[in-house]
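J.: Next come a sequence and a model predicted from it.
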Amino acid sequence: MQEHDLSFVRAEMAAVEPPPTADRGLVSWMRRNLFASATDTIFTIIGIALVVMIVPPLIQWAFINAQWTGTDRSACATVAQGGNQPDGWSGACWAFVDAKFQQFMFGRYPVDERWRVYLAAFLFVILLVPMLAPRVPRKGLNAILLFIVFPIVAYFLLVGGAFGLVRVATPLWGGLMVTLVLAYVGITVSLPLGVLLALGRRSHMPVVKLVCVVFIETIRGIPLITVLFMASVMLPLFLPPGTSFDKLLRALIGVALFASAYMAEVIRGGLQAIPKGQYEGADALGLSYWKKMNLVVLPQAIKLVIPGIVNTFIGLFKDTSLVYIIGMFDLLGSVRQNFSDANWASPQTPITGLVFAGFVFWLFCFGMSRYSIFMERRLDTGHKR
C-alpha cells in the first residue's frame, strides 16, 4: 500500500481570527447606522445640526446660568426687575423648585402627617417591584396584596379618621401624590373593566353587546374634561338631597371609566387577532366560556396588545393633569398654583416650574415605556425561529 504524506494536514483547530478592522469599532458602527446611504447621511447631518443648535443653549440655561439657591424672587430676577442678577441674565430658577418642592409633592397635606404618605409609597414600591420582576414567585399573592389589600391600607393611611389617625380631607391633597393616586386607580380599574367591556362587545347576547357598545362609543365620543365636569358638577344634581361624594372620588370614577372605554378597544383588537382555531380548539377540549377566555384566548390577546395597553396607561397618566380644571391640584396644578406667589414672581419662574413638572411626567412615562419593551421581548416567543 502506498503511504500518503500527511505533513500538510492540520493537527489542531485554527485560532479564531478577529473580524476585519473595517467591520468593528466606532467607524464601522457609524458607517452601518449613520452613513449607510445618502438618505441616512442627510438625516444624520440634520440631526447633528439640531443637537448643536438646541443642546448647548439648553445646558447653558438649565445648569451653567441656573440659580440653585435663594429665598425669594430676588434670586431669579435681574437688577432691573428688582433682583440680584445682572441685566440680561437668563437661567433656570431651581431655587423656586427647591422652595416649593414639598408643595409640588404633597400639596397642602399637613406636614406632621406626611409620614403616612411616605409609608404608603414605601408599601406600594415593595409590592410593585416583585410584581414587575418576572422570576419572583407567588405572583397571585402579590397581585392580591397590591390590587386589593394595598388600596384599603392606603385609604386608611392617607385619609385617616380611624386607628387613631387624624383625618386629612382630600381638598388638602395635591401635587405628585394626587397624580399617582389618580393614575394608580385609573390603571388598576381600567384594565379589568376594559377586558370585560371588550368581551361584552363581542358577546352573542344582544343586550350585553348593546350596553357595552353604547358605553364605549359614548365615552370615546366625548373629551375627558367633559367627563370630569359631569362627575364633578352634574353628578351631584342627580343624587338625593343631602347626598354627596368626595370630589377626588368623583374624579377617580371619571378617569377610570374614561380609560376603560379606550382599554376595551385595545383588548378587542387583540381578541380579533387570535386565530379562529384557538377558539375551536378550546371548545373541542370542553372548556367553559370563562375557562376558554382565561386559559387560552386572553393570555395570547393581551400579549399581542402590550404596546397599546401601555400607551393607554401613559395617556392616562398624563391626562391626570386635567383635574386642574375642576379645582384639584395635581403635580402640574400645584406648579401652576405657585406661579401666583408674589414672593417668587419672576420671568424665569414659570418656565422652570413647567420644565420640572414635564421632567417628572417624562420619568414615569419613560419608565412605563421601557418596561413595556422589556415585557414584549420576554414574551415574544411565538414567532422566533
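T.: In hand now; what should we look at?
J.: going forward, measure contacts and count neighbours with C-alpha atoms only.
T.: OK.
J.: mind listing the helices for the stretch 51-200 of the chain?
T.: With helices called from DSSP state H, counting those that start in this stretch, the stretch 51-200 of the chain shows them at 94-106, 114-132, 139-144, 150-159, 176-201.
J.: Save these as CSV, and put in distance to W61 and mean neighbour count too.
T.: Formatted as CSV, the helices of the stretch 51-200 of the chain follow (distance: least, Cα to Cα, whole Å; neighbours: other Cα atoms under 10 Å):
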stretch, distance to W61, mean neighbour count
helix 94-106, 11, 20
helix 114-132, 33, 15
helix 139-144, 45, 13
helix 150-159, 38, 17
helix 176-201, 25, 21
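J.: could you dump the ones you listed to CSV with distance to P275?
T.: Output for the helices of the stretch 51-200 of the chain, formatted as CSV (distance: least, Cα to Cα, whole Å):
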stretch, distance to P275
helix 94-106, 47
helix 114-132, 29
helix 139-144, 28
helix 150-159, 38
helix 176-201, 16
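J.: dump the residue contacts of G308.
T.: By Cα atoms under 8 Å, 6 or more residues apart in numbering, the contact list for G308 reads V266.
J.: how near is it to I373?
T.: Note on G308: its distance to I373, by Cα to Cα, to the nearest Å, is 12 Å.
J.: K247 too?
T.: Taking Cα to Cα, one finds K247 at 36 Å from I373.
J.: got another, please set it beside the one above:
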Amino acid sequence: MTTPTNSTFRTEMIEAREAPNQSRGVAGWLRANLFSGPINSVVSVVVILLIARLIWPFLEWTVIDANFLGSSRDACTGDGACWVFIASRFDSIIYGFYPEAARWRVDIVFAVLAVLIAWLAVPRLPQKKWVVLFALIGFPILAYILLLGGHFGLAYVPTRAWGGLMLTLTIAVVGIVGSLPIGILLALGRRSKMPFVKSICVIFIEFWRGVPLITVLFMASVMLPLFMPGNIEFDKLLRALVGIMLFWSAYMAEVIRSGLQAIGKGQNEAGQALGLSYWQRMGLIILPQALKLVIPGIVNTFISLFKDTSLVLIIGLLDMLAIIRAGLTDTNWLGFSTEGYVFAALVYWIFCFSMSRYSQYIERRLNTGHKQ
C-alpha cells in the first residue's frame, strides 16, 4: 500500500495580511476614495480648490448677495440674483394661464400624482397592484375630469389655457406612460418571424427615428388638420401628445430590443418545453429579464423625453420654460433672463436627477448577479 504524499498540503506559514479597513462614515469614505495615497491626495486637493473657486462666486450670486423679497424690480438693489422675478411670476410658471379660481383642481391632480409616485417608490407600502391599476386607469380619468372640466359642474378650461409646469408634467407623464407599452410591442414586432409584422415595425421605427421631433410637432399641429375632414377638429395638445408618444416609442423600441437580444435563446426554449404560449413566454420569462437589463436605457429615454417637452413652444404651447421666456419680454423685468433660466434649469435637474436616482435604486433591488 502506498502512503499518500503531502505535496497537496501547505507546509509553510501564510504571510500576515493587512487588517481589514474598519473605518466608516464620512472620514472613512474620504480616506478610501480621495486620500488613499500621496498622488491621490494631491489631485483631490487641487480639484477641490478648483471646484471651490468656481462654485463660490455662483453661491454669492444665487444666495448670499441675492434678493428674495419684494414685488417689483425696485427691490433688487444688490449685485446678486433677483429672485423677486421668479416670486412675482411663480403662479404663471406653475399654472400657465389656468383660471385662478380653478387652480385647486390642478393642486389635487399634483397631490394625487405625488402620492401615487411615493406609494409605488416605497417598497414597504402594501397593495402595490391596486395602486398600479389606479395609476393606469383611475388617475388618467380623474386628471382628465379635473383639468379639462365640463363634467360634474366643473367649469370647462380649454387646453389653450394650460401652461407652465402643469403642461410640462402633463406632456411628460402621458408621453412616458404611452411610449413604454408601444415601444415594447414594436420591439417584439421587430423580432417577430412574421415578415409582414416585422416589416411594419421596422418601417415605423426607422421612420420616426429619422425625423426630428420639431418636425413631428410641426406636422402634427399644422399639416395633420389639412388631411382631416373639415368637420373634425383635433385638439392641439392632443396632437402634440400623440406625436411625442409615437416619436419616443420608436427609441424605446430599440432600447427594449437590445434587452431582448441579451436574453439567451435557452430561456425561450425552456418556456416552449413547459408548453407556454408565445405571450406567456414573453410576459412571464423573457420580458421581465430584458426590462431589468435595460433599466438605464429606459430611464435615459424618459429623461430625454422630459427635457424635450420644451419643444412644444414651436406649436404655440407654453410650457414652463416658454412661460419664463414670455415673462422676460415684460418691460418691467428686462435684464433678468439669467434668473429665469437658472430657475428652469434647477426644476429640470430636480426631476431628471430624481428619475436617475430611482432607476439606480431599482437596479440594486432587482440585481440578481448581472452586476459586474
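T.: Right, received. Where do you want to start? The shown structure was predicted, so the numbers you read here are calculated from the model rather than taken from an experiment.
J.: care to give me the TM-score?
T.: For this chain pair, the superposition-based TM-score is 0.90 by TM-score structural alignment, normalised by the length of the second structure; 354 aligned residues with a Cα RMSD of 2.0 Å.
J.: circling back: for A49 of the first structure, which of the helices of the stretch 51-200 of the first structure is the nearest?
T.: Nearest to A49 of the first structure, of all the helices of the stretch 51-200 of the first structure, is helix 94-106, at 28.6 Å by Cα to Cα.
J.: mind checking the SS state of the alignment partner in the first structure of M219 of the second structure?
T.: Here M219 of the second structure is matched to M230 in the first structure, going by TM-score structural alignment. Per DSSP: H, G, I helix; E, B strand; the rest coil, the secondary structure class of M230 of the first structure is helix.
J.: Next, count neighbours for M230 of the first structure.
T.: 16 (other Cα atoms under 10 Å).
J.: any idea how far it is from G315 of the first structure?
T.: 20 Å.
J.: Which stretch of the second structure is stretch 277-292 of the first structure matched to in the alignment?
T.: The aligned range for stretch 277-292 of the first structure is 266-281, by TM-score structural alignment.
J.: Which positions in the matching stretch come out as buried?
T.: Within stretch 266-281 of the second structure, the residues scored as buried using 16 or more other Cα atoms under 10 Å are 268, 271, 281.
J.: Name the nearest of those residues relative to L328 of the second structure.
T.: Taking these together and measuring to L328 of the second structure by Cα to Cα, the closest member is R281, at 55.2 Å.
J.: With adjacent residues omitted, what lies nearest to the closest one?
T.: In this structure, R281 of the second structure finds its nearest non-sequential neighbour in G271, 5.7 Å apart by Cα to Cα, 6 or more residues apart in numbering.
J.: max-length helix in the second structure?
T.: When the second structure is parsed with DSSP state H, its longest helix is helix 337-366.
J.: packing partners for it?
T.: helix 84-88, helix 295-307, helix 320-327 (3 or more Cα pairs under 8 Å, 6 or more residues apart in numbering; DSSP states H and E).
J.: Can you say which of the ones you listed is packed in most?
T.: helix 320-327 (a mean of 21; mean count of other Cα atoms under 10 Å).
J.: For that helix, grab the matching residue range in the first structure.
T.: With TM-score structural alignment applied, helix 320-327 of the second structure matches the range 331-338 in the first structure.
J.: what's the answer for stretch 175-194 of the second structure, then?
T.: Stretch 175-194 of the second structure covers residues 186-205 of the first structure once aligned (TM-score structural alignment).
J.: Aligned to P307 of the first structure, what sits in the second structure?
T.: Per TM-score structural alignment, P307 of the first structure is aligned with P296.
J.: swap that for G47 of the first structure, sorry
T.: Match for G47 of the first structure (TM-score structural alignment): V47.
J.: Would you mind measuring from that match to I64 of the second structure?
T.: Separation of V47 of the second structure from I64 of the second structure (Cα to Cα): 24 Å.
J.: Y156 of the second structure now?
T.: For Y156 of the second structure, the distance to I64 of the second structure - Cα to Cα - is 45 Å.
J.: Looking at the helices of the stretch 51-200 of the first structure, which is nearest to T352 of the first structure?
T.: That would be helix 94-106 among these, by Cα to Cα, at 6.8 Å.
J.: thought T159 of the second structure was touching Y144?
T.: No: T159 of the second structure lies out of contact with Y144 (Cα atoms under 8 Å); the separation is 11.0 Å.
J.: Now do F227 of the second structure: how many residues are near it, please.
T.: Neighbour tally, F227 of the second structure, other Cα under 10 Å: 7.
J.: wait, V222 of the second structure
T.: By other Cα under 10 Å, the burial measure for V222 of the second structure, its neighbour count, is 12.
J.: which SS class is it?
T.: Assignment for V222 of the second structure (three-state DSSP): helix.
J.: just the one 10 residues further on next, same as before
T.: The local conformation at I232 of the second structure, judged by three-state DSSP, is coil.
J.: All set, thanks.
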